[in-house]
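Novice: build me a model:
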Amino acid sequence: MWWDERVSARFRRNLQPTLTYWSVFFSFGLCIAFLGPTLLDLRCQTRSSLSQITWVFFSQQFCLLLGSCLGGVFKRTLAQSLLALFASSLAISLVFAIIPLCHDVVLLAVVMAVAGLAMGCIDTISNMQLVKIYQKDSAIFLQALHFFVGFGALLSPLIADPFLSDTNCILANSTNASSSLPQLRRALPHHPNLSHLELPPRGLLVTRVSYAFWIMALINLPVPIAVFLLLYKERMVPCLNGSSPPLLPADELALETRPGDKDELSTPAQRPHTPPGHEDLFSCCQSRNFQGASFTYFAVHITGALVLFMTDGIVGEYSGFVYSYAVEEPLAVVHKVAGYLPSLFWAFITLGRLISIPVSYRMKPATMVFINVVGVLITFLLLLIFSSSVVFLFVGTASLGLFLSSTFPSMLAYTEDILQYRGCATTVLVTGAGIGEMVLQLLVGSIIHDRGSYSFLVCGMIFGCLAFTFYALLVFFHRMYPNPSPGMEPQPRALFWDGSESST
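Specialist: This next block holds a predicted model:
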């Protein structure tokens, strides 16, 4: 095998929980990418204006951010984490099943808000639990985790595509009902205020998009079942515990010690019963967590979050607006051909995350992040130089997806390694990425509306430069960050301190 026996043994020992955390991230990916291609069919279903239906986007993204901030609340014990993951993954299946029944846009926004909260909890808890289990070996497993996001995000538009309407999905006698959905799909991201395009208040609804949601609900159903089986194995199902003795706090899955692990974990007295550092955002902000912390401690958190603010923001804005950019002048790509660009982007994100699994074992996370941000910067520069080439737009889209694919898990592993698995890196980075994806998408949409489609690439270039700048600052603060000596009590409080030096 291409990894050593120690990592392989730890993976075999934690096989079921690892596969379970990977599967819930498939649910996350399945839910994150379906809304764009189905939004206009949902507009027909709710008989709403485009300006009203686009608030569903905001509802999901805002609650995803809120769920990411609150996800650490459910992570105090392993039982709470697994119960939260079970509820979240089951909620996603229920959301898929309920969406076809939502004939009011407000109700649809509420349902998508529930989905956003579930996705945010999954995002925070799964990342945290894998870091807790594998610690300094977590980079490779985080790469695999985020591969499943890309796989789910690639799969959901492919499921929805056969059921999307090509013409007006409400039949009526009015001549105003003759507009085609492909034309509206082109206009949606470029012109956010299209409330003047009205649908007939009455008529026969002919959209078949409901079948796509029901198929996705069934595909996702094995995920909460897998989480329930892990709960049952760990004797944490509230009604099925029977007479089995409860697990000791130190026997939580993330802290499990077996023969052969003596070199990885120190004595039981050094293992905290509850991890003090990887908490929810509000707990992290408590002043007791900052006692004795240096300036570089805060700087590492902030610069790491800013890198992901930019890179995850690029993922959101590029996948959302590349279609609109392609169909406008000077490229004027045929609509059906341009429709392959978002799928190509997500396909190469998925491929990149798959490639990163073995690469991350041989290459340091800091090196991978450097390659990623430089690759993003060079790709946007070439896209600007060859802005009139349709062929290079496809090549650049694939290249951008490849370089962005492993940025998040590599940054998470790098930052946790700098902080010696103490502090609030996971919570802060997940929150920063969520804010970036929400804010930059809105910012780029308004700039394109005011300045034209060419500003799409200019914005990407600026964001890429900022990502590289923040990464350079992170490396600078890493050099300044104090490296605790073995046996010293770390400040602030330690999480999984094993007395070894940093591997960075």
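Novice: for the rest of this, base every contact and every neighbour count on C-alpha atoms.
Specialist: Noted.
Novice: helix, strand, or coil at the closest residue to residue 386 other than its chain neighbours?
Specialist: Leaving out its chain neighbours, the residue that sits closest to residue 386 by C-alpha to C-alpha, 6 or more residues apart in numbering is residue 392, at 6.8 Å. Classification of residue 392 by DSSP: H, G, I helix; E, B strand; the rest coil places it in helix.
Novice: what ranges do the strands span in the chain?
Specialist: 170-171, 204-205 (DSSP state E).
Novice: and the last one, what other elements does it pack with?
Specialist: Taking 3 or more C-alpha pairs under 8 Å, 6 or more residues apart in numbering; DSSP states H and E as the contact definition, the neighbouring helices and strands of strand 204-205 are strand 170-171.
Novice: switch the cut-off to 10 Å
Specialist: helix 35-46, strand 170-171 (3 or more C-alpha pairs under 10 Å, 6 or more residues apart in numbering; DSSP states H and E).
Novice: closest to residue 335 out of the strands of the chain?
Specialist: Of all the strands of the chain, strand 170-171 sits nearest to residue 335, with 21.8 Å by C-alpha to C-alpha.
Novice: which other helices and strands does the closest one contact?
Specialist: Against strand 170-171 (3+ C-alpha pairs under 10 Å, 6+ apart) you get helix 35-46, strand 204-205.
Novice: nearest to residue 488, of those?
Specialist: helix 35-46 (50.4 Å).
Novice: residue 423 and residue 99, how far apart?
Specialist: According to C-alpha to C-alpha, to the nearest Å, residue 423 stands 39 Å off from residue 99.
Novice: these two - which one has more neighbours?
Specialist: residue 423 (26 against 20; other C-alpha atoms under 10 Å).
Novice: surely that one touches residue 280?
Specialist: No. Under the criterion of C-alpha atoms under 10 Å, residue 423 is not in contact with residue 280, lying 11.3 Å apart.
Novice: and the closest residue to residue 47 other than its chain neighbours, how many neighbours does it have?
Specialist: The spatially closest residue to residue 47, leaving aside those adjacent along the chain, is residue 199, at 6.4 Å (C-alpha to C-alpha, 6+ apart). For residue 199, the neighbour count with other C-alpha under 10 Å is 24.
Novice: same deal with residue 20?
Specialist: 22.
Novice: show me what contacts it?
Specialist: By C-alpha atoms under 10 Å, 6 or more residues apart in numbering, the contact list for residue 20 reads 26, 82, 85, 126, 223-230.
Novice: one more to put side by side:
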Amino acid sequence: MASQRYLVIKTMFLISIAICKGMYSEIPGATMIDLKILFNANYEQISRSVSARGIGSIIGGFVGGFFMDRFSDWSDLLLAVFLTLGGLVFLFVPFVHDLGFLWFVFFATGIASGVANIAINVGVLQMWEEKAAPPLHAIHMGFGVGALLAPLLANPFLAVVADDQKNGTSAGNITFGNATEHYLKETAVQYPFVIIAFLIIGSGIPFFVYQCFHIKKHKTYSHINSEERRKPSLKEMINPATYADGSLFYGCVMFSLLFVYYFMTVGGEQMFGNFVRSFAVDNLHFSRDHASYLDTTFWACFTVGRFIGIVSSKFLSLRFLLITEVTLNFISVTTMDILATRGQSYLWGFTIAQGLIAAPLYPIGMSFGNTLVKISGVCLTLIEVAGSLGDFTFLWLTGKYYNLYGPHAILYGYQASSILVLIVGIFFLIVSCLRKDRFSRSEFASVELPVSTEVNEVKTSNLNNEKDEEIHIVKNY
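Specialist: Here you go, the predicted structure:
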């Protein structure tokens, strides 16, 4: 009972980190307009700086994947240190007043985020083993909760532009090139960044304590831990065949499909989540407050969608869930591309639908991928790198084309993402039907060979015992 309680409490701490990570990931989208005001920049310049977190996450993914597989006994310390450093750096976001330095700050926090992603997922897999599915879904739902809280936290500190209200006294001017906007309330966007930074630092403190307990336990049971498992070599870690039943070709194909799936899924999700508020204000003339409510609604529905995924995964097959999710995502995005710009009510409806539909794509891809190849620290690194590249690429390109072609660039980018996610999902389904899942293959192999081996060993052991008894009787006689 004590051990179970330990696992539950530690999982709750991991969920708190996921919530902080969701707030960190979404706060740039909730404050994009105010960051433009603060840095006197345009969407392309701000989104290019924010996209640096994607590059940092790639490096963090490699660091986390390597250390989780090679030095798993120090995983708690690694997580705590990078969370602390990431939170300290995140404090500087609203105070740097230089776009180049802002790029570096998001790059550094991206490294911490990448390490945290790997450490959280590997930690849950190691703690819960075959029972890891519900905790993993809870972790991913925690990200949605954090993303939901970010706009609510930011909204009281955002600027109020005079165009949003008919009456009021101007508190200042905002100048972009030759254009000047009057605003009723100055931005205080630095405060939500500071609050989130301290939450990130606080979420890492318990894992310094957990590392001390782990070291004590490791010393007490060192003779058991040394024999428990063999650490893989670097060559085995980077070889796709290691995770694909020894087939290099199959491993490379599956890794490529996983890369494309997560590149498009995370890229499209982050692009829509970060720019939906700006799209609502610039294209459909939402007030800033109503646009923040729209942003909050998207992440609220996203969280609900993750919860629905937890429930549905217990009653429906992974094949059915995968093909249903990618198909609904394609239909929803396509319909939104056609109708969302017709009015505010249309955008509200599609934002709600997209939050519910897009939410399970990430965990269902990981769960289904685990039936095709063995998901380990290195595989999670691949997923982290793919998602980080998608985050970086989509944010940068969307900011660029937003300035060139207007808000419609968001819908076009999301449409391309949904098409490729659908194609990869169909390939996953085909491969699954042709090869079956790896658990079925391993079960077949383990049932046929080891049983006969054990029987032979038992027979040999019995014969040896009988011979020893006969010799003992003869000697006594």
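Novice: can you calculate the TM-score here?
Specialist: The TM-score (TM-score structural alignment, normalised by the length of the second structure) is 0.77; 431 aligned residues with a C-alpha RMSD of 3.7 Å.
Novice: circling back to that earlier point, how about a markdown table for the helices and strands packed on strand 204-205 of the first structure, with distance to residue 463 of the first structure and mean neighbour count added?
Specialist: Formatted as a markdown table, those follow (distance: least, C-alpha to C-alpha, whole Å; neighbours: other C-alpha atoms under 10 Å):
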| stretch | distance to residue 463 of the first structure | mean neighbour count |
| --- | --- | --- |
| helix 35-46 | 23 | 21 |
| strand 170-171 | 41 | 18 |
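Novice: list the buried residues in stretch 253-264 of the second structure.
Specialist: By 16 or more other C-alpha atoms under 10 Å, the buried positions in stretch 253-264 of the second structure come out as 254-255, 257-264.
Novice: read off where that stretch ends up in the first structure.
Specialist: Stretch 253-264 of the second structure corresponds to residues 299-310 in the first structure, going by TM-score structural alignment.
Novice: with stretch 55-63 of the second structure instead?
Specialist: Stretch 55-63 of the second structure covers residues 62-70 of the first structure once aligned (TM-score structural alignment).
Novice: give me the mean deviation of that stretch from the second structure.
Specialist: With mean C-alpha distance after the TM-score superposition for the first structure, stretch 62-70 of the first structure departs from the second structure by a mean of 1.8 Å once superposed.
Novice: which ones are touching residue 375 of the second structure?
Specialist: 122, 125, 243-244, 366-367, 369, 381-383.
Novice: and for residue 384 of the second structure?
Specialist: 54, 57-62, 64-65, 113-115, 117-118, 259, 262-263, 266, 378, 390.
Novice: quick check: end-to-end length of stretch 198-218 of the first structure?
Specialist: Start-to-end, stretch 198-218 of the first structure (C-alpha to C-alpha) is 34 Å.
Novice: tell me how far that stretch lies from the chain's centre.
Specialist: 27 Å (C-alpha atoms, centre = their mean, to the nearest Å).
Novice: what do you get for stretch 223-239 of the first structure?
Specialist: 24 Å.
Novice: ok, now stretch 344-362 of the first structure?
Specialist: 15 Å.
Novice: mean shift between that stretch and the second structure?
Specialist: Mean deviation for stretch 344-362 of the first structure: 2.1 Å (mean C-alpha distance after the TM-score superposition for the first structure).
Novice: so where in the second structure does that stretch end up aligned?
Specialist: Using TM-score structural alignment, stretch 344-362 of the first structure pairs with 297-315 in the second structure.
Novice: which positions in that stretch come out as buried?
Specialist: Using 16+ other C-alpha under 10 Å as the test for burial, stretch 297-315 of the second structure gives 297-310, 313.
Novice: residues near residue 212 of the second structure, how many?
Specialist: Neighbours around residue 212 of the second structure, by other C-alpha under 10 Å: 14.
Novice: quick one: stretch 109-125 of the second structure aligns where in the first structure?
Specialist: So stretch 109-125 of the second structure sits over residues 115-131 in the first structure, by TM-score structural alignment.
Novice: how big's the offset between that stretch and the second structure?
Specialist: So stretch 115-131 of the first structure averages 1.3 Å relative to the second structure (mean C-alpha distance after the TM-score superposition for the first structure).
Novice: chain center to that stretch: distance?
Specialist: That offset, for stretch 115-131 of the first structure, works out to 9 Å (C-alpha atoms, centre = their mean).
Novice: residue 322 of the second structure contacts residue 312, doesn't it?
Specialist: No. Between residue 322 of the second structure and residue 312 there is no contact under C-alpha under 10 Å: 11.4 Å.
Novice: which residues touch residue 387 of the second structure?
Specialist: 54, 57-58, 114, 259-268, 270, 362, 381, 393.
Novice: I meant residue 35 of the first structure, not that one.
Specialist: Contacts of residue 35 of the first structure by C-alpha under 10 Å, 6+ apart are 41-42, 56-57, 60, 112, 156-157, 160.
Novice: ok, back up a step: from the contacts of residue 375 of the second structure, which is closest to residue 196 of the second structure?
Specialist: residue 122 (24.2 Å).
Novice: distance of the spatially closest residue to that closest one that is not a sequence neighbour from residue 126 of the second structure?
Specialist: Nearest non-adjacent residue to residue 122 of the second structure, counting by C-alpha to C-alpha, 6+ apart: residue 377, 6.4 Å away. To residue 126 of the second structure, residue 377 of the second structure is 11 Å away according to C-alpha to C-alpha.
Novice: list residues touching both of the two?
Specialist: Contacts common to residue 377 of the second structure and residue 126, judged by C-alpha under 10 Å, 6+ apart, are residue 72.
Novice: burial count for the closest residue to residue 43 of the first structure other than its chain neighbours?
Specialist: Among residues not flanking residue 43 of the first structure along the chain, residue 53 sits closest, at 6.0 Å (C-alpha to C-alpha, 6+ apart). For residue 53 of the first structure, the neighbour count with other C-alpha under 10 Å is 23.
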